[in-house]
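K.L.:
Sequence first, predicted model second:
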Amino acid sequence: MADTPESLSEEFSTFSTYTKTPAQALDLIERARTKCPVPHSKELGGFHIYMNYEDVRRGLMDWKTYANGPSVLRPYIEGSPVFPPLSMDPPEHTPWRKVFSDGVNIRTADRIGPAVRADAIELIEGFAEKGACDLHLDLAEQVPMKAIFHILGLPREHHERVRSMTLNVLAHVNQPEQFAKLFQEFSEYGWSEVERRKSDPKEDYLTVLADARFGDRHMTPFEVGAAVVSLLVAGHGTTTAALTNLLYEVLRRPQLKQRLIEDPALIPKAVEEGLRLHHPFFGLFRKATEDVEAHGAHIKKGDTVYMCWQAANRDPAVVDKPLDFDIDRPEFQHLGFGLGKHSCVGAPTARMEMRVVMEELLARLPDIELAEPEKVKWDFHGAETLGILHLPAKFASRPRRAS
């Protein structure tokens, strides 16, 4: 039976990342792009869906019409955590954005790059003798969190404690009471480290927090905790997913892998193509601040609009053969790091992490291949995140090399 605007609208009425698999969601979007370009779902309190590139791009740029606050997640529950500056709009967003951009910017990648490379080497050499690994758990999940610890300036002996706290906090984001308790613990730890920086400043994010001022006052312990947790939320799971996805796409293509081994200068192109094809967030929500009409759909002030980044980056109207992983495609402004006032301040650092891991993995284990590529699957993991949780790989066992 042919798809009609009516039948597609009916399918979309139950759409969300909690009710569909990634494959089901993407199939529905591709069938609906032209016939039902701005559908509506009754799930999660109800929301309209932008999925074509120009619609999502316009929505991301126009923060006055499409507000991030009070949250970019749905359903929004009073008392749920607010992650600055992502879930804020000007003027509240402005001082928070400065705090983040002072601590994470284009210079950060150069500052922590050597430490990230050392981490990648240590992890790779740690499983090189085994002849097998899980690239998600043993590599991609660990490098971004260690990178954030370097950004913060945490002493190495604190890494495992903070890693445990981080994973615990993130696991309870949708449970306000438990989250508040765990967040308090995080805030107390962060505040103690910030207090140390006031008398012993360093070139790190904790020193930025120690010096930061909102008007005529310093940050409170709660605000310090929010800044640290937001950095971990924004920089860990997203980069982990993007890195795992990149490893999957490269390693399942032997000819491409060999090209990158022979010419590592091509790796940044692979990074960009990975970010285009597989967005770590399937999408995030915005709130309309005025009545809007889009492709005949009437969006009222106060309505929720879902900006589907994953769909936008695969729009055939702006990308030729959008489902192909092609590092030779013309340069394209994908939406992997957002746009406008809410664009990701950590983009250069995330790109560096992905490049460095790929460089070291291919240089040290050039024969690496996926163990069971046909069994790899993407899943939604709550909070609009999308990724691979297991990526087994195999290679010839070899003695540990010196770094």
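P.N.:
Happy to help now that I have it. Residues are numbered from 1 along each chain as shown.

K.L.:
Every contact and neighbour count from this point should use C-alpha atoms.
P.N.:
Noted.

K.L.:
could you list every residue that touches the most centrally placed residue in the chain?
P.N.:
Centroid-nearest residue in the chain: residue 238, 2.4 Å away (criterion: Cα atoms, centre = their mean). Neighbouring residues of residue 238 by Cα atoms under 8 Å, 6 or more residues apart in numbering: 280-281, 385.

K.L.:
Second structure for comparison follows:
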Amino acid sequence: MNDVQALDRVPDHIARAVVDPHAYAEFDGLHAKLTELRREHPFARAEIEGYDPFWIASKCKDIQEIARQSEIFRSGIYFIGTSKDIELEYTQGKASQERVLTSLNAPEHMKYRLLTQNWFQPKSLRTMEERIRKIARRHVEEMADLGGECDFYHSIAVHYPLRVIMSIMGLEEQDEAFMMRLTQIVTNIDDPDLTGEPAPKSAEERAQRSRAISDEASIFFKEVARRRRADPTDDVATVIANAKVNGELISDFDALGYYMTVAIAGHDTTSASVAGAIWALAERPSEFARLISDLSLIPNLVDESVRWTTPISHFLRTAGQDTVFRGQPVSKGEYVLLSYTSGNRDEEVFEDPFEFKIDRPMNKHVGFGFGSHVCLGQHLARMEMTILFQELLPRLKSVELTGTPKRKITHALGGPKFVPIRYKMS
């Protein structure tokens, strides 16, 4: 904490880019603005029409410090939206029907996190390694059968993590179509290429769509919970269905939020990071050659892919009290946007941050968040990616782009949506 300084404001052109879903589809332009933000206004207040005022933390270490101070900077609303979006989301949209781990605070947050935490620790995950490896091998064979050309995102990356998370949850193969539609609509509502529908034209339409898919999810997961309570099995769905907090079964309301968290966070972010890795390697023949010659670099590749892609663009915190951060006065109730997209290119933390380096030392990126809300499934995500690359790279002889990749239109959960490649496999 420093002495209070004159209020620093985010320039309008940068603030608008941070909340514009289309800006995240044009990464170079966005990063130029975020670089300016880190240099000139590292922690500053944004005021743009239609949005409640919010602060932007753009430096990696500031993001980590705010995440540590969870008693001051509270969870609740987790993605930025217009004032109307937020109003409708919390009265008519999905947030009125479910609670998720990212919106909870201590002590409640840890009670709910601990319900499944053991499932996602390295010791437990090792017992699932062969199951995950079998799924990875299936996708490597599917890639080989495609004949040397494919859109890697739609052919491989979007399916592999979904099938892993479905296996861990104990869901059946016939549920895959619904689970795919659920995750695509919830995370990509502004991108017609991924939802198959035009982007919402108003906050009311956005809330209506959110409620509709949440209603479907509620029906689906209530049935999953009913079956797991009647006939428990060894899977995460059973753990959630039978979970107790303070000696009482958690409500259907809370169970739905938990199921949604595991399903969506376990799918979309890993898909994006896997696709980002292949995109980066296809653009960098020298890095690909180094990796093929030294597969011990795979763990470094995994973390560099998460940093490089940063599939979760930001999370919000809300000031629980009047406070001062970086000399700036933050009033109780004001939002603070933690820009992971910016933090993962911070020049003070990462050497050559705009370079993709497969031998970058394991770094303190914020691709999995930080602090008490750090991603519950980070070990699973690393394991999934590691196993896929262990199975794919020994057979992959070459890879190159055959067109221009495209990124998702979203300011929340982003990453590639089209990665056209040509490749040779053994």
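P.N.:
Cool, the structure landed. Owing to the predicted nature of the structure, the values given are computational and were not obtained by experimental measurement.

K.L.:
sorry, back to before: list buried residues within the contacts of residue 238 of the first structure.
P.N.:
280-281, 385 (16 or more other Cα atoms under 10 Å).

K.L.:
hmm, back to that, please, which helix or strand holds the aligned residue in the second structure for the residue nearest to the centre of the first structure?
P.N.:
Residue 238 of the first structure maps onto residue 269 in the second structure, with residues paired by TM-score structural alignment. Take DSSP states H and E as the rule and residue 269 of the second structure turns out to sit in helix 268-283.

K.L.:
In contact with residue 217 of the second structure, which residues are there?
P.N.:
Neighbour list for residue 217 of the second structure: 182, 256, 260 [criterion: Cα under 8 Å, 6+ apart].

K.L.:
Which of the residues you listed sits closest to residue 410 of the second structure?
P.N.:
Distance to residue 410 of the second structure across the contacts of residue 217 of the second structure (Cα to Cα) is lowest for residue 182, with 16.1 Å.

K.L.:
What is the helix or strand where that closest one lies packed up against?
P.N.:
Using DSSP H and E, residue 182 of the second structure sits within helix 176-187. Secondary-structure packing of helix 176-187 of the second structure (3 or more Cα pairs under 8 Å, 6 or more residues apart in numbering; DSSP states H and E): helix 160-169, helix 192-195, helix 203-230, helix 252-265.

K.L.:
Measure how the first one sits relative to helix 252-265, angle-wise.
P.N.:
Put simply, helix 160-169 of the second structure runs at 140 degrees to helix 252-265, going by axes from the mean of the first three to the mean of the last three Cα atoms, to 10 degrees.

K.L.:
Which positions in helix 160-169 of the second structure come out as buried?
P.N.:
160-169.

K.L.:
ok, now the second one?
P.N.:
Residues of helix 192-195 of the second structure classed as buried under the neighbour-count rule (16+ other Cα under 10 Å) are 194-195.

K.L.:
Same question for the third one.
P.N.:
Across helix 203-230 of the second structure, burial judged by 16+ other Cα under 10 Å covers 203-204, 206-211, 213-214, 217-218, 221-222, 224-225, 228-229.

K.L.:
so where is the helix or strand just after it in the first structure?
P.N.:
Downstream of helix 203-230 of the second structure, the first helix or strand assigned by DSSP H and E is helix 236-241. Aligned by TM-score structural alignment, helix 236-241 of the second structure falls on residues 205-210 of the first structure.

K.L.:
Any idea how far that stretch is from the middle of the chain?
P.N.:
Centre-to-centre, stretch 205-210 of the first structure and its host chain are 23 Å apart (Cα atoms, centre = their mean, to the nearest Å).

K.L.:
same deal with stretch 177-189 of the second structure?
P.N.:
14 Å.

K.L.:
what residue of the first structure takes the place of residue 166 of the second structure?
P.N.:
Checking TM-score structural alignment: residue 166 of the second structure goes with residue 149.

K.L.:
Could you measure from that match over to residue 280 of the first structure?
P.N.:
21 Å (Cα to Cα, to the nearest Å).

K.L.:
How about residue 182 of the first structure?
P.N.:
25 Å.

K.L.:
and what of residue 273 of the first structure?
P.N.:
13 Å.

K.L.:
Same question for residue 136 of the first structure.
P.N.:
Applying Cα to Cα, the value for residue 136 of the first structure to residue 280 of the first structure is 14 Å.

K.L.:
which helices and strands does the strand or helix carrying residue 117 of the first structure pack with?
P.N.:
In this structure, residue 117 of the first structure sits in helix 106-128 according to DSSP H and E. Using 3+ Cα pairs under 8 Å, 6+ apart, the elements in contact with helix 106-128 of the first structure are helix 142-152, helix 347-364.

K.L.:
Mean distance of it to its aligned residues in the second structure, please.
P.N.:
On superposition with the second structure, the mean distance recorded for helix 106-128 of the first structure (mean Cα distance after the TM-score superposition for the first structure) is 2.7 Å.

K.L.:
Run the chain-centre distance for that helix.
P.N.:
Worked out by Cα atoms, centre = their mean, helix 106-128 of the first structure lies 19 Å from the chain centre.

K.L.:
go on, stretch 56-66 of the second structure?
P.N.:
17 Å.

K.L.:
In the first structure, which residues correspond to that stretch?
P.N.:
The alignment of stretch 56-66 of the second structure onto the first structure (TM-score structural alignment) covers residues 49-59.

K.L.:
give me the stretch of the second structure that stretch 113-124 of the first structure matches.
P.N.:
Under TM-score structural alignment, the match for stretch 113-124 of the first structure is residues 129-140.

K.L.:
Quick one: residues in contact with that stretch.
P.N.:
Contacts of stretch 129-140 of the second structure (Cα under 8 Å, 6+ apart): 156, 160, 163-164, 384, 387-388, 391-392.

K.L.:
now the helices and strands packed on helix 106-128 of the first structure in TSV, with distance to residue 170 of the first structure?
P.N.:
TSV is the format used below for these (distance: least, Cα to Cα, whole Å):
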stretch	distance to residue 170 of the first structure
helix 142-152	13
helix 347-364	19
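
K.L.:
wait, which of these is closest to residue 38 of the first structure?
P.N.:
Across these, closest to residue 38 of the first structure is helix 347-364 (Cα to Cα), at 29.0 Å.

K.L.:
Packing partners of that closest one?
P.N.:
With contacts defined as 3+ Cα pairs under 8 Å, 6+ apart, helix 347-364 of the first structure has these neighbours: helix 106-128, helix 142-152, helix 237-251, helix 254-262, helix 267-277.

K.L.:
Understood, closing this out.
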